[in-house]
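# Here is my input; please provide its structure:
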Amino acid sequence: MIYTKILGTGSYFPEKILTNKDLEKMVDTTDEWITTRTGIKERRISIDEPTSVLGMKAAEKAIEMAQIDKNEISGIIVATFTPDTVMPSTACVIQNLLGIQNNSFAFDLAAACTGFIYALSVADSMIKSGLVDNILVIGAERISPNVDWTDRNTCVLFGDGAGAVVLGKSEEPGFRSFHIHADGSANRLLTLDVLGSNFMANRKNMNIEENLLKMKGNEVFKIAVRAMAEATAKAVESSGLKYEEVDFFIPHQANLRIIDAAAKRINLTYDKVIVTLDKFGNTSSATIPTALDIAVRDGRIKRGANIVSAAFGGGLTWGSMLFTF
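From the prediction side, this is the model:
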């Protein structure tokens, strides 16, 4: 039987740090207000590095850890809702930046904050079917140019960054369960309308600043708490493992209260929850792969660890997975 395993991980964040104290000078907010409601203390902001460069730098680290030649990569999937351009895809740009010359496939996948789990589920299916041997999956976002920096409810939440994994065939169990979901009836709760074809068709009458990232926070929060908790439990229950066999929980890093609720749903103590939210904020599709890489490189996560992850994002989309590292 063919399994899919993670061969290597990588992450990258831009250098500029934007703290809550910095935001106090920009909008009507306080460090205490942001920390209490979200758990975020600071985030990284890309000044001149596009999404493709963020993704490329994370990918280089993942390829190095995987110890494979870059031309052995059969394809690239980039989860992002902030691509460099609508066309070409950010995945094609990254393929070129990495110098991969084997004509492997490359495409972007848009599922907002759940994008990395969506992308992994696609890559896992391709490898298990025998279609390809190795796939580079990247979650990369440059959200800051799309943020309304006068909106105190949203501008405090997001940061820029990228995480990557190299997947390959294995005779030992790797990914054990995936669950991906969407509810399009709630599509206007979390939006980014700028540069979509609707915006461009009416651009003479549209204002860019009025169509930047918008979120109805209270409504999204209520749905996210339930969906993340239920998805996390579902991933464990369908994996063939028991709750006590789960070693770590790597949740989407959006809000500390949502993370707490999901961890309690599967009876995990907080020392088993990987949290990077305080330092990097919400980097959407990049939160799970960056948190994984950080925990692998600092020695918390070792080979053989069983990890459950869950995410929730615009669409609305949500999903979960359980894998053995």
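# make it CA atoms for all contacts and neighbour counts henceforth
OK.
# As a check, name the ranges of all strands in the protein.
All strands of the chain, identified by DSSP state E, fall at 3-12, 16-19, 42-45, 75-79, 105-109, 134-141, 161-170, 175-182, 190-191, 214-215, 248-251, 306-313, 317-324.
# do you know how far Met65 is from Ala59?
Distance of Met65 to Ala59, computed by Cα to Cα, to the nearest Å: 10 Å.
# Kindly report the same for Phe199.
On the measure of Cα to Cα, Phe199 and Ala59 end up 32 Å apart.
# anything in contact with each of Met65 and Ala59?
9-10 (Cα atoms under 8 Å, 6 or more residues apart in numbering).
# who's more crowded, these two?
The residue with more neighbours, out of Met65 and Ala59, is Ala59; 30 against 15, by other Cα atoms under 10 Å.
# I'd say Arg44 and Asn20 touch.
No. Contact between Arg44 and Asn20 fails when scored by Cα atoms under 8 Å: they sit 11.5 Å apart.
# Need the residue closest to the centroid of this structure.
Ser285 (2.0 Å; Cα atoms, centre = their mean).
# and that one, what is it in contact with?
Counting by Cα under 8 Å, 6+ apart, Ser285 has contacts 79-80, 112-116, 139-141.
# out of the strands of the chain, deepest packed?
strand 134-141 (a mean of 32; mean count of other Cα atoms under 10 Å).
# Run through the neighbouring helices and strands of that one.
Using 3 or more Cα pairs under 8 Å, 6 or more residues apart in numbering; DSSP states H and E as the contact definition, the elements that strand 134-141 packs against are helix 51-66, strand 75-79, helix 115-128, strand 161-170, helix 287-297.
# Another for comparison:
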Amino acid sequence: MNTTLPNKLYAAITAIGGYIPQNKRTNSDLEKLCDTNDEWIIKRTGIKERRILEEELATSDMAVRAIQDLVAKYGKDLAEIDAILVATSTPDMPMPATANIIAEKLGLTNVWAFDINAACSGFLYALDMGASLVETGRYKNVLIVGADNISTYVDIHDRSTNILFGDGAGVVLLQPSTEGGVMDAYLRSNGDGRAFLNIEAGGTQYPISLSDQDTQKRYLRQDGKTVFKQAVQSMSDACTQVMQRNNLTVEDINWVVPHQANQRIIDAVGRSLNIPEGRTLSNIEYLGNTIAATIPLCIWENVKQMKTGDLVMLTAFGAGFSWGASLFRWMI
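So this is what the prediction gives:
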């Protein structure tokens, strides 16, 4: 089915880059730190290892390397970048925005750069906003970054979180196209999930000082059962909404790229939507949950499977709760 409208200006993904740290945290490592084991972790999450950023580096460093990877592989000119939108829950500092720091590290002195925090749904939010900028015709080269150094906020002794999360950064370049690109997005959020998935300390409600670094409020906490149930329902509903609005069925979608939260969630969403076998992309086994970076990193690692003209569905769920789905035509 050809759902591309004539004479419409689309925001097309024309390049993609990624970066994952070299350091690994394996299931064997976690066995030494808490009451867990490799078999239990794989059964519950599908994860064997996750990447951990070096202590002297920050979220911006991963984003810069992902952008440099994009530039090198696709021959893009950084000087032409109009805007940088960074989806992250782990900024380098409360202010300025990590996007500003990235611009400085790349030597960009006249670029619109800002952050978006929608937790694990952040990349979808940033992608939709970036697409809107391009569709207006006012911006022609927009970088959408998903990057998180979430290991900084993980209690290494808490097996409900230490088995899940890792660090990484992914980026796509949006440019105008009359042939196809981002087609639709269904994005939602509420405050119902605040108590079930959060990092309490570090904001104005629970300020944190250097002397408070051992308080439990500084760590990521989640109620796994509640999050699991809500994630499956919300991601499935969002995908269904997008397909219905575009007169599509699951058979029309070439690839589904879900947020890499947990392999059981990915599988449950696939069953709920009746996604044909082999069409759901995943890389959670060796990267874990990298928050806003999971979707661009998953595309980055599977880019050779995707063909020009393919219809791609993205879906995510995160703290807030926040959730959604996006649809685009692959134009690389």
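# wait, what's in contact with the equivalent of Ser160 of the second structure over in the first structure?
In the first structure, Ser160 of the second structure lines up with Asn153, judged by TM-score structural alignment. Asn153 of the first structure is in contact with Gly217, counting by Cα under 8 Å, 6+ apart.
# And Asn153 of the first structure, how far from Ser121 of the first structure?
Distance of Asn153 of the first structure to Ser121 of the first structure, computed by Cα to Cα: 32 Å.
# what does Ala311 of the first structure give?
Distance from Ala311 of the first structure to Ser121 of the first structure, by Cα to Cα: 13 Å.
# now Glu245 of the first structure
Distance from Glu245 of the first structure to Ser121 of the first structure, by Cα to Cα: 22 Å.
# The two: who's more crowded?
Ser121 (19 against 12).
# Please tell me I have it right and the more buried one contacts Arg176.
No. Counting by Cα under 8 Å, Ser121 of the first structure sits too far from Arg176 to count as a contact (10.6 Å).
# Distance of Asp124 of the first structure relative to Gln95 of the first structure?
Distance from Asp124 of the first structure to Gln95 of the first structure, by Cα to Cα: 20 Å.
# same question, Lys25 of the first structure
40 Å.
# And the two? Which one has more around it.
Taking other Cα under 10 Å, Lys25 of the first structure and Gln95 do not tie; Gln95 has more neighbours (24 against 10).
# For the more buried one, give its distance to Ile258 of the first structure.
Applying Cα to Cα to Gln95 of the first structure and Ile258 of the first structure gives a distance of 35 Å.
# Over to Ile274 of the first structure?
13 Å.
# one step back: tell me which of the contacts of Ser285 of the first structure are still there in the second structure?
Among those, the ones still in contact in the second structure (both residues aligned by TM-score structural alignment, their matches' Cα atoms under 8 Å) are 79-80, 112-116, 139-141.
# Tell me the one among those residues nearest to Gly10 of the first structure.
Each of those was scored against Gly10 of the first structure by Cα to Cα, and Gly139 proved nearest at 10.5 Å.
# In contact with that closest one: list those residues for me.
Contacts of Gly139 of the first structure (Cα under 8 Å, 6+ apart): 55, 78-80, 115-116, 162-164, 285-287, 289.
# Now render the contacts of Ser285 of the first structure as TSV, adding distance to Leu131 of the first structure.
As requested, the contacts of Ser285 of the first structure are exported to TSV (distance: Cα to Cα, whole Å):
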residue	distance to Leu131 of the first structure
Ala79	20
Thr80	24
Ala112	26
Cys113	27
Thr114	24
Gly115	22
Phe116	20
Gly139	22
Ala140	25
Glu141	28
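# Show me which helix runs longest in the first structure.
Counting by DSSP state H, the longest helix found in the first structure is helix 217-237.
# what range in the second structure matches that helix?
Under TM-score structural alignment, the match for helix 217-237 of the first structure is residues 224-244.
# same question, stretch 115-135 of the first structure
Under TM-score structural alignment, the match for stretch 115-135 of the first structure is residues 122-142.
# what's in contact with that stretch?
9-11, 80-88, 116, 118, 143-146, 173-176, 182, 185, 187, 292-293, 295-296, 314-316, 324-326.
# switch the cut-off to 7 Å
9-11, 80-85, 87-88, 116, 144, 146, 173-176, 182, 185, 292, 326 (Cα atoms under 7 Å, 6 or more residues apart in numbering).
# so what does the longest helix of the first structure touch, helix or strand wise?
strand 175-182, helix 256-265, strand 306-313, strand 317-324 (3 or more Cα pairs under 7 Å, 6 or more residues apart in numbering; DSSP states H and E).
# So which bits of it are buried?
220-221, 224-225, 227-236 (16 or more other Cα atoms under 10 Å).
# Chain neighbours aside, what residue packs nearest to the aligned residue in the first structure for Lys24 of the second structure?
When the first structure is aligned by TM-score structural alignment, Lys24 of the second structure is paired with Ile17. Leaving out its chain neighbours, the residue that sits closest to Ile17 of the first structure by Cα to Cα, 6 or more residues apart in numbering is Arg44, at 4.7 Å.
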